[in-house]
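J.: turn this into a structure:
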Amino acid sequence: MKSVFSILSLFILMSFQSCENSNSEIIFHKSHEPSRADVPFSDAVETDDLLFLTGQIGKNHKTGKLVTGGINAETKQVIKNIKDVLEYHNLSLDDIVKCTVILKDIDDFKDFNWVYTTYFPKKPARTTFAASGLAGGASIEIDVIAAK
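T.: The predicted structure is shown next:
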């Protein structure tokens, strides 16, 4: 029993030393869009090998307005917004490893999914759920994690 505790103690000590020696840097990126310069969150947060994007809604960042046309149009705009942020950081939709999708109405799932699958043939991991209200009156919000 004593040797099990000794091995466990050694493992814990090595784990702490590994964390202390880590040179991980976290970079909080402001938006590349002038219209989003004063938002109270980072457009993207970068760590060693990952880029975490803030949630995007179907707002056209040039006009500042939610696109019209329902869930299909909003989904396309959300993905365009994600693509723009990724390209600014020299990444693409193919670098996405995880998506979190929030729908205002779960009944929109089929239409959203039809649009979504045309952009993500690599099939990143995904979580989808519905919430009763989204920012800006949006029908959909997606946040992603991309691998650098």
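
J.: please make it C-alpha for all contacts and neighbour counts, starting now.
T.: Noted.

J.: wait, a helix at residue 146?
T.: No. In this structure, residue 146 is strand, not part of a helix, as judged by DSSP: H, G, I helix; E, B strand; the rest coil.

J.: to compare with the earlier structure, here is another sequence to fold:
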Amino acid sequence: MSKKIKIKTKNAPSAIGPYSQAIKVGNLIITSGQIPFTAEGKLVSDDIKDQTRQSLTNIKKILEEAGLSMDNIVKCTLFLKDMNEMAAINEVYHEFFTEPYPARSAVEVARLPKDVKIEIEAIASTD
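T.: As a prediction, the model looks like this:
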């Protein structure tokens, strides 16, 4: 296995537990789940579009720290409080991604950290 390298930026919320914002291993960068908090640790709003935009912005900032962009993402996993909000989420998703879109999974969950409506994690490739 390749050496794991920690990726950390001040432009996204800091890890609040025993985990990293992201890890690089081989040609992959794997982010931890990003919730809709600003780098200063404040919830962006209660609106699902705002929350989706902030979660994706956090991922973008982490990838930029590693010298990558959203175009490097090959897979996203979305954890949602309410699957009925998928249309609104997709509207914002289009602001960050173009064809060919990354692979994606979406899972409705009972509860998310800090009672947010969405958490997003991503896998990016340096290739």
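
J.: next, count neighbours for the nearest residue to residue 122 of structure 1 once chain neighbours are set aside.
T.: Of all residues not flanking residue 122 of structure 1 in the chain, residue 94 sits nearest, at 6.9 Å (Cα to Cα, 6 or more residues apart in numbering). Residues within reach of residue 94 of structure 1, counting by other Cα atoms under 10 Å, total 16.

J.: now check structure 2 for the residue matching residue 94 of structure 1.
T.: When structure 2 is aligned by TM-score structural alignment, the residue opposite residue 94 of structure 1 is residue 71.

J.: how about the secondary structure of that match?
T.: helix.

J.: pretty sure it sits against residue 123.
T.: No. With contact defined as Cα atoms under 8 Å, residue 71 of structure 2 does not reach residue 123; the gap is 11.1 Å.

J.: list the contacts of the residue mapped onto residue 39 of structure 2 from structure 1.
T.: Under the alignment (TM-score structural alignment), residue 39 of structure 2 pairs with residue 61 of structure 1. Counting by Cα atoms under 8 Å, 6 or more residues apart in numbering, residue 61 of structure 1 touches 33, 35-36, 81.

J.: now for the residues you listed, which pair is the farthest apart?
T.: Using Cα to Cα, the two most remote members of the contacts of residue 61 of structure 1 are 35 and 81, lying 13.1 Å apart.

J.: looking at the two, which one has more neighbours?
T.: Each of residue 35 of structure 1 and residue 81 has its neighbours counted (other Cα under 10 Å); residue 81 has more, 20 against 12.

J.: where do the strands of structure 2 begin and end?
T.: 4-7, 22-25, 28-31, 73-80, 103-108, 118-125 (DSSP state E).

J.: okay if I get those strands as TSV plus distance to residue 53 of structure 2 and mean neighbour count?
T.: Output for the strands of structure 2, formatted as TSV (distance: least, Cα to Cα, whole Å; neighbours: other Cα atoms under 10 Å):
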stretch	distance to residue 53 of structure 2	mean neighbour count
strand 4-7	21	14
strand 22-25	19	20
strand 28-31	16	21
strand 73-80	13	20
strand 103-108	16	12
strand 118-125	10	22
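
J.: just put the ones you listed in JSON lines and tack on distance to residue 62 of structure 2.
T.: Below are the strands of structure 2 laid out as JSON lines (distance: least, Cα to Cα, whole Å):
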{"stretch": "strand 4-7", "distance to residue 62 of structure 2": "7"}
{"stretch": "strand 22-25", "distance to residue 62 of structure 2": "7"}
{"stretch": "strand 28-31", "distance to residue 62 of structure 2": "8"}
{"stretch": "strand 73-80", "distance to residue 62 of structure 2": "12"}
{"stretch": "strand 103-108", "distance to residue 62 of structure 2": "19"}
{"stretch": "strand 118-125", "distance to residue 62 of structure 2": "10"}
